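Peer 1: Only the shape, not the letters, is given here:
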């Protein structure tokens, strides 16, 4: 897969936009929109994202960052080897921070799905939406120990696979390359 994206770099500029909570939310929103709309191009996603976030002016380097995030995410969703990486703080961040951003990621996916025109979903995808709703409300554990870390990794893996399952089932004939910019039962941590 391509170069790993720097969460903190994205977090710095996203922090200046009050409507956006986290780079994790942005990626989740993108994944939800990509799942819900099989014909969504990068240019369409970017336009929807800017409108949804209430952004009227954006720096060119932020556009480049969003392009990288879009490309990185779409490559992961289309990977034959299950390479999707959730855009979350790395292991040097506290467990509380990682859990909070994972919840924001799930909230973003749900929001993105809600923006699209979803077909009628089978029972499996309906249950995934319910599980993602629970994940969006997960709380960081009071005691951080090896068990809490293991539970976080289970939640991370569940979220990653849920995104790929959603995308695969709603995009059975998805292309294996990103579209370039056109001109225009969830484990809980307690």
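Peer 2: Arrived safely. Every value quoted in this text rests on a predicted model; they were computed, and no experiment measured them. Residues are numbered from 1 along each chain as shown.

Peer 1: Could you use CA atoms for every contact and neighbour count after this?
Peer 2: Will do.

Peer 1: Measure how buried the spatially closest residue to residue 104 that is not a sequence neighbour is and give me the count.
Peer 2: In space, and not counting its chain neighbours, residue 104 is closest to residue 25: 5.0 Å by C-alpha to C-alpha, 6 or more residues apart in numbering. Per other C-alpha atoms under 10 Å, the neighbour tally for residue 25 reads 25.

Peer 1: Residue 107 is in contact with residue 25, correct?
Peer 2: Yes. In this structure, residue 25 is within contact of residue 107 by C-alpha atoms under 8 Å, at 6.7 Å.

Peer 1: thinking again about what came up before, can you tell me the SS state at the residue nearest to residue 104?
Peer 2: helix (DSSP: H, G, I helix; E, B strand; the rest coil).

Peer 1: Tell me how far it lies from residue 49.
Peer 2: From residue 25 across to residue 49, the span is 11 Å (C-alpha to C-alpha, to the nearest Å).

Peer 1: Over to residue 3?
Peer 2: Relative to residue 49, and taking C-alpha to C-alpha, residue 3 is found at 23 Å.

Peer 1: Among those two, which residue is more densely surrounded?
Peer 2: Each of residue 3 and residue 49 has its neighbours counted (other C-alpha under 10 Å); residue 49 has more, 18 against 7.

Peer 1: what helix or strand does that one sit in?
Peer 2: Secondary structure assignment for residue 49, by DSSP states H and E: helix 42-53.

Peer 1: Next one for the comparison:
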């Protein structure tokens, strides 16, 4: 499947571009941006990437990889089978590195959410679709973004990490569902 993004492959692309941020942060940004209703074309997405990653114009191959992050997130969020997976390093890395990546993913999600939310409000929309539970979950994410690797050595830390990742994934999908509900027909459309 062309939309699958591999963390390590993307990390190599980032290294080639001189990007200091992590692939996890960019993927989180894409998911947050899309979840609140943000949509853009390839050129717009690449501008977001250049701004977020503090890079100059990527070459065509790098651009393809960056745009794949956006399309993969969009496809996963549109899927009926809850296909969204957080783009994090694999289990071969130490838990403290995976915890740091999770914090970066969540930070990216919140940044993307805020960017698309600002645009939505500027265009006359609102975030009223969010339930109070989702608003509370977003507050939880703000705390998770500050996650520290200090607990990596604690007993049960691996299981705790898995559970937090699953919670973050569910929050992202829930926000996406609430913000991207199909609009019902207007009164005029119902008449025809």
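Peer 2: Okay, I see it. Everything quoted here is computed from the prediction, not taken from an experiment.

Peer 1: List the TM-score for the superposed pair.
Peer 2: Once the chains are laid over each other, their TM-score by TM-score structural alignment, normalised by the length of structure 1 reads 0.80; 173 aligned residues with a C-alpha RMSD of 2.3 Å.

Peer 1: And the helices in structure 1?
Peer 2: Assigned helices in structure 1, in chain order: 7-14, 23-36, 42-53, 60-77, 95-115, 123-136, 146-170 (criterion: DSSP state H).

Peer 1: mean shift between the fifth one and structure 2?
Peer 2: With mean C-alpha distance after the TM-score superposition for structure 1, helix 95-115 of structure 1 departs from structure 2 by a mean of 0.7 Å once superposed.

Peer 1: In structure 2, which residue range corresponds to that helix?
Peer 2: Per the alignment by TM-score structural alignment, helix 95-115 of structure 1 matches residues 95-115 in structure 2.

Peer 1: And the contacts of that stretch?
Peer 2: 22, 24-36, 86-91, 141-142, 144-150, 152, 158, 161, 165, 168 (C-alpha atoms under 8 Å, 6 or more residues apart in numbering).

Peer 1: Same question for stretch 170-181 of structure 2.
Peer 2: Stretch 170-181 of structure 2 has contacts (C-alpha under 8 Å, 6+ apart) with 31-32, 34-37, 77, 82, 84, 127, 129-131, 134, 137-138.

Peer 1: What's residue 155 of structure 1 aligned with over in structure 2?
Peer 2: In structure 2, residue 155 of structure 1 lands on residue 164 (TM-score structural alignment).

Peer 1: Derive a PyMOL selection command for the buried subset of the contacts of stretch 95-115 of structure 2.
Peer 2: Here is the PyMOL command that selects the buried residues among the contacts of stretch 95-115 of structure 2 (16 or more other C-alpha atoms under 10 Å):
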select buried, resi 22+24+25+26+27+28+29+30+31+32+33+34+35+36+86+87+88+89+141+142+144+145+147+149+152+158+161+165+168
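
Peer 1: center of structure 1 - which residue?
Peer 2: Centroid-nearest residue in structure 1: residue 28, 2.2 Å away (criterion: C-alpha atoms, centre = their mean).

Peer 1: Against residue 106 of structure 1, how distant is it?
Peer 2: Taken as C-alpha to C-alpha, the span from residue 28 of structure 1 to residue 106 of structure 1 is 6 Å.

Peer 1: Then residue 172 of structure 1?
Peer 2: Taken as C-alpha to C-alpha, the span from residue 172 of structure 1 to residue 106 of structure 1 is 23 Å.

Peer 1: try residue 95 of structure 1
Peer 2: 17 Å.

Peer 1: The two: which is more packed in?
Peer 2: Neighbour totals were compared for residue 95 of structure 1 and residue 106, and residue 106 leads with 29 against 20 (other C-alpha under 10 Å).

Peer 1: What is the neighbour count of the match of residue 155 of structure 1?
Peer 2: 15.

Peer 1: and what of residue 17 of structure 2?
Peer 2: 17.
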